[in-house]
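A.B. asks: show me the folded form of this:
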Amino acid sequence: MRVTAYRFSMWTRISAILLIFAILAPLCGCEAKSPKSQSVEFFTMDTVMELTAYGKNAGTALHAAQAEIIRLDRLLSISDPESEIYRANRDGFAELSGDTAALVRESLALYELTGGAFDITVYPLMDAWGFYSDEYRLPSDEERARLAGLVGSDRLALEGDALTLPEPGMGIDLGGIAKGYASDRAAETLADNGVASALISLGGNIVALGSKPDGMPWRVAIRDPLDENAFSGIVRVTDTAVVTSGGYERCFELDGKSYHHILDPATGLPARNGLISVTIICESGILADGLSTALYVMGEEKALAFWRAHLELFDAVLVTDDGRVLVTSGIAEAFSSERDFEVVR
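C.D. replies: Reported below is the predicted structural model:
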């Protein structure tokens, strides 16, 4: 039995390319008129993060935003024994801080909204696959069936800020939504410190604060999941989150077959419903983060039906396993690509 792991360290490079493209390409030819940018780069939440801001208070604001993200990571980590989530998983109960309780509430709301496609209680399944330990394995049908009895966010009890996991062995993982929450908080922190123009990159989570210094929209490139050196397209945004989920981000190969980390809560298996990349574009980083995972799990048909039922909430760019690029109509005029793409209505 041969196991090869791909945590997709290339995504770090892709994020850097994306950020450089998003910031520099639109500013070519007008550098002299634009205020200087300041940036901070750091590693937390298991990813490289880069924050870039403009304006006289940029330096102070960036360090405040960085501190806020690190603070949230210490609350939400599944591996830090001092974190609230670690204690909840260990003890089956925890009194949560306001931030953690708010994030759990958002997660429960997304569970209901998506019909269970987004589910933070996949923790025991993720653990069984080895995605936490990096000791990858294929759980048997019997093991997955047993662990399925521990999955279902509707079984969690959140009373005030007190969280109870009712069954021994249950656990929660906020990784599918934590960076979205952190990006929103970072944007709020920057704005509170007087920054009106910034770009926040937390791995595959991008938040544009305001517009570019010249008043034009930011241009954010969406990675082509079939070619790490190419883009599926570019979207022009202002005050918007752009979040991408894809099975290529973290996967392993076992006996010649690839398995990725986005598990379908209903089956306990990696979701294979015809989509290989989902990008969500909306005002909220936390919503974009959760929906990018949920629509990936749903697959093309259900994802588009879900979008049509919630047009007011978000837009999306979907890449299918046969290479088609589907762009929802609300973002179509702001989307461009060298590839053919289909506008969905």
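A.B. asks: from now on I want contacts and neighbour counts done on CA atoms only, so please keep to that.
C.D. replies: Noted.
A.B. asks: what comes up buried for stretch 179-195?
C.D. replies: 179-187, 189-191, 193, 195 (16 or more other Cα atoms under 10 Å).
A.B. asks: from the chain's centroid, how far away is that stretch?
C.D. replies: 16 Å (Cα atoms, centre = their mean, to the nearest Å).
A.B. asks: buried stuff in stretch 46-54?
C.D. replies: So for stretch 46-54, counting by 16+ other Cα under 10 Å, buried means 48-54.
A.B. asks: Ala117: which of the buried residues of stretch 179-195 is nearest?
C.D. replies: Nearest to Ala117 among the buried residues of stretch 179-195 is Gly180, at 17.1 Å by Cα to Cα.
A.B. asks: measure that closest one to Thr4 for me?
C.D. replies: Separation of Gly180 from Thr4 (Cα to Cα, to the nearest Å): 29 Å.
A.B. asks: what residues are up against Ile281?
C.D. replies: Listed by Cα atoms under 8 Å, 6 or more residues apart in numbering, the contact set of Ile281 reads 240-243, 288, 314-316, 331.
A.B. asks: can we see that at 7 Å?
C.D. replies: Applying Cα atoms under 7 Å, 6 or more residues apart in numbering, we find Ile281 in contact with 240-243, 288, 314-316.
A.B. asks: once you drop chain neighbours, what's closest to it?
C.D. replies: For Ile281, ignoring the flanking residues on the chain, the nearest one in space by Cα to Cα, 6 or more residues apart in numbering is Val242 at 4.7 Å.
A.B. asks: was I right to think the one you found contacts Val207?
C.D. replies: Yes - assessed by Cα atoms under 7 Å, Val242 is found in contact with Val207 at 6.2 Å.
A.B. asks: list the contacts for the residue nearest to the spatial centre of the chain?
C.D. replies: Centroid-nearest residue in the chain, with Cα atoms, centre = their mean: Asp289, separated by 3.9 Å. By Cα under 7 Å, 6+ apart, the residues touching Asp289 are 176-177, 180, 243.
A.B. asks: here is a second sequence; please produce its structure as well for comparison:
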Amino acid sequence: MHHVEHVMGTVVSIDLADELPPAVLETMIGDACQWLHEVDRRFSTYRDDSEVSRFRRRELTLEECSPDMRHVLEACADLWRETDGYFDAYAAGPLDPSGYVKGWSVEIASARLAEAGSVRHCVNAGGDIRVRGLAASGKPWRVGIRHPWEADKLSWVLSVTDCAVATSGTYERGDHVVNPRSGKPARGLRSVTVVGPDLAIADAYATAALAMGEPGIGWLAKLVPDGYESAAVTEDGRAFSTAGLPAAV
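C.D. replies: Predicted coordinates for the structure are as follows:
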């Protein structure tokens, strides 16, 4: 079953390959979408009534925030330390945890699908992808990584199961990633893809590496022992990937 939902300022596609009754699959999808809309309402920086906006205006103290909000803030703080400050929810000024929230929300949506009985699915939120089990073909899911200059071409095709794929780049949203050291738009890398066990972490790592510029390639290589493989394309067109990147044959 295939479903498309417009939420969190992007298009989210949900594909379920489980051999279950359609009504059961529809209920699973409905629950996942309900969760994603709930996250959008609470964490959108574009809504004046969201929890994030109220916290930014100091209408809520940390103690008054929801457990999810406190988790997001703690995770962003941990990632700031882990990335030497390159993943910074305050890089552009006011608090904006979007670089963590989207991946985290899709990771949770996938977990909820699994808890409901779906062991074969793919959730794709604008290039942030979480897959479990095998595709309907009985083979691993195939994920195409867009060419950073030619939208109709691919840089890599990945063959994945039970993992997350996150891509951060400058080719769609322009200079949306800021180097927190300089306060200026990130330079040096055009596209970064990270593959690993947790989408929230993979997404944050991809953003941090993009902010670092070319030194981010070496930094990403150090994450391999933790289960995170990566690929990157520089602004001058060079491509790099770690040896364990699950590229399709």
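A.B. asks: restricted to strands, list the contacts of Ile281 of structure 1.
C.D. replies: Using DSSP state E, the members of those that fall in strands are 240-243, 315-316.
A.B. asks: any idea how far the lengthiest helix in structure 2 is from the chain center?
C.D. replies: Counting by DSSP state H, the longest helix found in structure 2 is helix 22-43. Put simply, helix 22-43 of structure 2 sits 18 Å off its chain's centre (Cα atoms, centre = their mean).
A.B. asks: ok so, going back, could you flag which of the ones in strands among the contacts of Ile281 of structure 1 are buried?
C.D. replies: With burial judged by 16+ other Cα under 10 Å, the buried subset of those is 240-243, 315-316.
A.B. asks: and Thr207 of structure 2, what element?
C.D. replies: Using DSSP states H and E, Thr207 of structure 2 sits in helix 199-212.
A.B. asks: structure 1: matching residues for that helix?
C.D. replies: Here helix 199-212 of structure 2 aligns to structure 1 at residues 285-298, judged by TM-score structural alignment.
A.B. asks: in the matching stretch, what counts as buried?
C.D. replies: 285-298.
A.B. asks: next, please give the residue ranges for the helices of structure 1.
C.D. replies: 10-24, 58-76, 84-91, 98-113, 123-129, 141-148, 178-192, 285-298, 300-309.
A.B. asks: how about residues contacting the last one?
C.D. replies: By Cα under 7 Å, 6+ apart, the surrounding residues in contact with helix 300-309 of structure 1 are 274-275, 295.
A.B. asks: surely Thr238 of structure 1 and Ala208 touch.
C.D. replies: Yes - between Thr238 of structure 1 and Ala208 there is a contact under Cα under 7 Å: 6.0 Å.
A.B. asks: what residues are shared contacts of these two?
C.D. replies: Trp218.
A.B. asks: which of these two has more neighbours?
C.D. replies: Set side by side, Thr238 of structure 1 and Ala208 show more neighbours around Ala208, with 28 against 18, by other Cα atoms under 10 Å.
A.B. asks: which residues does that one contact?
C.D. replies: 198-200, 218, 238-241.
A.B. asks: over to Tyr296 of structure 1?
C.D. replies: With contact set as Cα under 7 Å, 6+ apart, Tyr296 of structure 1 has these partners: 275, 278.
A.B. asks: measure it to Lys56 of structure 1 for me?
C.D. replies: 41 Å.
A.B. asks: same question, Arg250 of structure 1
C.D. replies: 39 Å.
A.B. asks: compare those two (neighbour count), which wins?
C.D. replies: Neighbour comparison, Arg250 of structure 1 and Lys56: the larger count goes to Arg250, with 17 against 14 (by other Cα under 10 Å).
A.B. asks: aligned to that one, what sits in structure 2?
C.D. replies: Per TM-score structural alignment, Arg250 of structure 1 is aligned with Arg173.
A.B. asks: what sits against Ala162 of structure 1?
C.D. replies: For Ala162 of structure 1, counting by Cα under 7 Å, 6+ apart, the contacting residues are 94-96.
A.B. asks: make it 8 Å
C.D. replies: 93-96, 101.
A.B. asks: looking at the residues you listed, which are in strands?
C.D. replies: Using DSSP E, the contacts of Ala162 of structure 1 in strands are 93-95.
A.B. asks: what about the residue lying closest to Arg132 of structure 2 once chain neighbours are set aside, how many residues nearby?
C.D. replies: Nearest residue to Arg132 of structure 2, sequence neighbours excluded (Cα to Cα, 6+ apart): Asp162, at 4.1 Å. By other Cα under 10 Å, the residues close to Asp162 of structure 2 number 18.
A.B. asks: good, we can wrap up now.
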